[in-house]
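>>> predicted model follows, preceded by the sequence.
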Amino acid sequence: MKIEISNIANLPSRFGNYKLKAFKENEKEHLAIFKEPFGEIVNVRIHSECLTGDAIGSLKCDCRDQLEASLDYIEKHGGMVIYLRQEGRNIGLLNKINAYSLQDKGLDTIQANHQLGFKADERTYEIVDIILKDFGITKINLLTNNPEKLGGLKCVQIVSRIPIVITPNKHNKDYLKVKQEQMGHMLKDE
């Protein structure tokens, strides 16, 4: 796997002042958004791209809420958000919109992915190991509700899981119920 790595740049944002470093993996460009200094154990959020949620503010998912909660947490406690270009659980934007169309017809998020010929979740996390190694990070507190992320990292020790508790709305409550009941997401502060 050929990886290109950018220089570090500053990013003042509405969430705080961060530093950025990009990692290009083939055609996908991922981003590390971080606030130093890091301690021995680094707070890390692995966030997969969601154009409809992150940029447009879709209420069908909890992606933007999780991203903003993570950036707030990192601003207060230090650490890193790794923004992965894995739109729609890595099925791509076009397929994600097709899945949305199927959901409009009554399928849930997993059924829609299966109807399109995909697994419930196509994401992988090898690039995260590369990013964490680049920063010399070996121990993390992982901000996640997703059990797949807890088992998907090979190069670091996950010391603890920090839940991201989001209040459901009328548009995403069924989506969150599927994530919890069928995908094992831990959506409560457990």
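On my side now, so go ahead.
>>> please make it C-alpha for all contacts and neighbour counts, starting now.
Fine.
>>> longest strand of this structure?
strand 16-25 (DSSP state E).
>>> comparison target, given below:
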Amino acid sequence: MASKRPRSDAAPVKSAGDVKKAKKGFSVGPDNLPDGTHRRKVQKIKKDLIRKAKVKKSYSKIKGREQAKATKTTTNVPTVVEEASASLELHPDRQAMLDEPETIPQQQQQSEQRPRPKNPPRPKPVPFQKEAQLAQQRKEEREKRQKEIEEANRQRQAKVEERERFRKAMAKARIGGKDGQRKLGRESKVLLEKVQRMMAE
């Protein structure tokens, strides 16, 4: 069954589409953010935007007022002349600044003449510097140990040679001469060297 036609003299009925919806405020970022850092960040951005918009709006109002005042003052010429005559007098501080411009260039010239100390060049960054130092220390320790080992071997060899020489000298001294007796002169020299060595140690 078809719907009835509305009467022409009756008040128009508002349909669901004609109803004006309330404006929704602007949104920043997604609506479904969880509570936490991201949500606070989005809220902060939104607050900043709102604050900036308010500042712009108040600025435009103030600017409009100032322009309105400016148009009023331009129509009134005598007040402008009075303001101009008042503005010709300089403030005492400004006058003092204008009176002493000669001292400022001298200071600038002195600062320009002084040579600026150059900063020493930065050392180039060495990659793996700590590792290189550790490797250098290990190398030095290894060389030191090697020298100690070589020195100990040399001393041991010298002692072996000394003992061998002493043994041969004693063997010669003990061998009897023509008459079969020991050669005490040779033996005494060898024994004297042995005693001197013992006393030196």
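Good, I have the coordinates. Predicted, not measured: the structure shown is a model, and the values here were computed from it.
>>> what TM-score do we get after superposing?
TM-score of the superposed chains, computed with TM-score structural alignment, normalised by the length of structure 1, equals 0.16; 45 aligned residues with a CA RMSD of 4.6 Å.
>>> show me what counts as buried in the helix or strand immediately after the longest strand of structure 1 in the chain.
Using DSSP states H and E, the helix or strand that follows strand 16-25 of structure 1 towards the C-terminus is strand 28-35. The neighbour-count check on strand 28-35 of structure 1 (16 or more other CA atoms under 10 Å) flags 29-35 as buried.
>>> and if you look at stretch 142-157 of structure 2?
For stretch 142-157 of structure 2, it's none, nothing buried (16+ other CA under 10 Å).
>>> figure out the helix or strand that K96 of structure 1 lives in.
Short version: K96 of structure 1 belongs to helix 93-104, going by DSSP H and E.
>>> my error: substitute Y83 of structure 1 in the last question.
strand 79-84.
>>> between the lengthiest helix in structure 1 and strand 28-35, how big is the angle?
Looking across structure 1 with DSSP state H, the single longest helix is helix 63-77. For helix 63-77 of structure 1 against strand 28-35, the angle by axes from the mean of the first three to the mean of the last three CA atoms, to 10 degrees is 40 degrees.
>>> return the list of helices and strands in contact with helix 63-77 of structure 1.
Helix 63-77 of structure 1 sits against strand 28-35, strand 42-48, strand 79-84, with contacts defined as 3 or more CA pairs under 8 Å, 6 or more residues apart in numbering; DSSP states H and E.
>>> adding distance to I5 of structure 1, write those strands out as CSV.
Converted to CSV, these look like this (distance: least, CA to CA, whole Å):
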stretch, distance to I5 of structure 1
strand 28-35, 10
strand 42-48, 18
strand 79-84, 14
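>>> for the helix holding K96 of structure 1, list every residue counted as buried.
Quick answer for helix 93-104 of structure 1 (16+ other CA under 10 Å): 93, 95-96, 99-100, 102-103.
>>> now render those residues as CSV, adding distance to K139 of structure 1.
Below are the buried residues of helix 93-104 of structure 1 laid out as CSV (distance: CA to CA, whole Å):
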residue, distance to K139 of structure 1
L93, 33
N95, 35
K96, 33
A99, 36
Y100, 37
L102, 40
Q103, 39
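>>> list the buried ones in the particular helix or strand that has N141 of structure 1 in it?
Per DSSP H and E: N141 of structure 1 is located in strand 139-143. By neighbour count with 16+ other CA under 10 Å, strand 139-143 of structure 1 contains the buried residues 139-143.
>>> by contact count, what packs against it?
strand 42-48, strand 157-162.
>>> what's the most buried one of the ones you listed?
Mean neighbours per residue, mean count of other CA atoms under 10 Å, is largest over these for strand 42-48, with a mean of 23.
>>> packing partners of it?
helix 63-77, strand 79-84, strand 139-143.
>>> rerun that using 7 Å as the cut-off
Contacts defined by 3 or more CA pairs under 7 Å, 6 or more residues apart in numbering; DSSP states H and E place strand 42-48 of structure 1 against strand 79-84, strand 139-143.
>>> just want the angle from the shortest one to strand 157-162.
Computed with the same axes, to 10 degrees, the direction of strand 139-143 of structure 1 lies at 30 degrees from that of strand 157-162.
>>> how about the helices in structure 2?
With DSSP H as the criterion, structure 2 has helices spanning 37-75, 77-87, 92-99, 103-113, 129-174, 184-200.
>>> which strands and helices sit next to the longest one?
If I follow you right, that is helix 129-174 of structure 2. helix 184-200.
>>> what comes up buried for the helix it packs on?
For helix 184-200 of structure 2, by 16+ other CA under 10 Å, it's 187, 190.
>>> which ones are touching the closest residue to L102 of structure 1 other than its chain neighbours?
Ranked by CA to CA, 6 or more residues apart in numbering and with sequence neighbours excluded, the top spatial neighbour of L102 of structure 1 is A112, at 5.7 Å. For A112 of structure 1, the contacting residues are 99, 102-103, by CA atoms under 7 Å, 6 or more residues apart in numbering.
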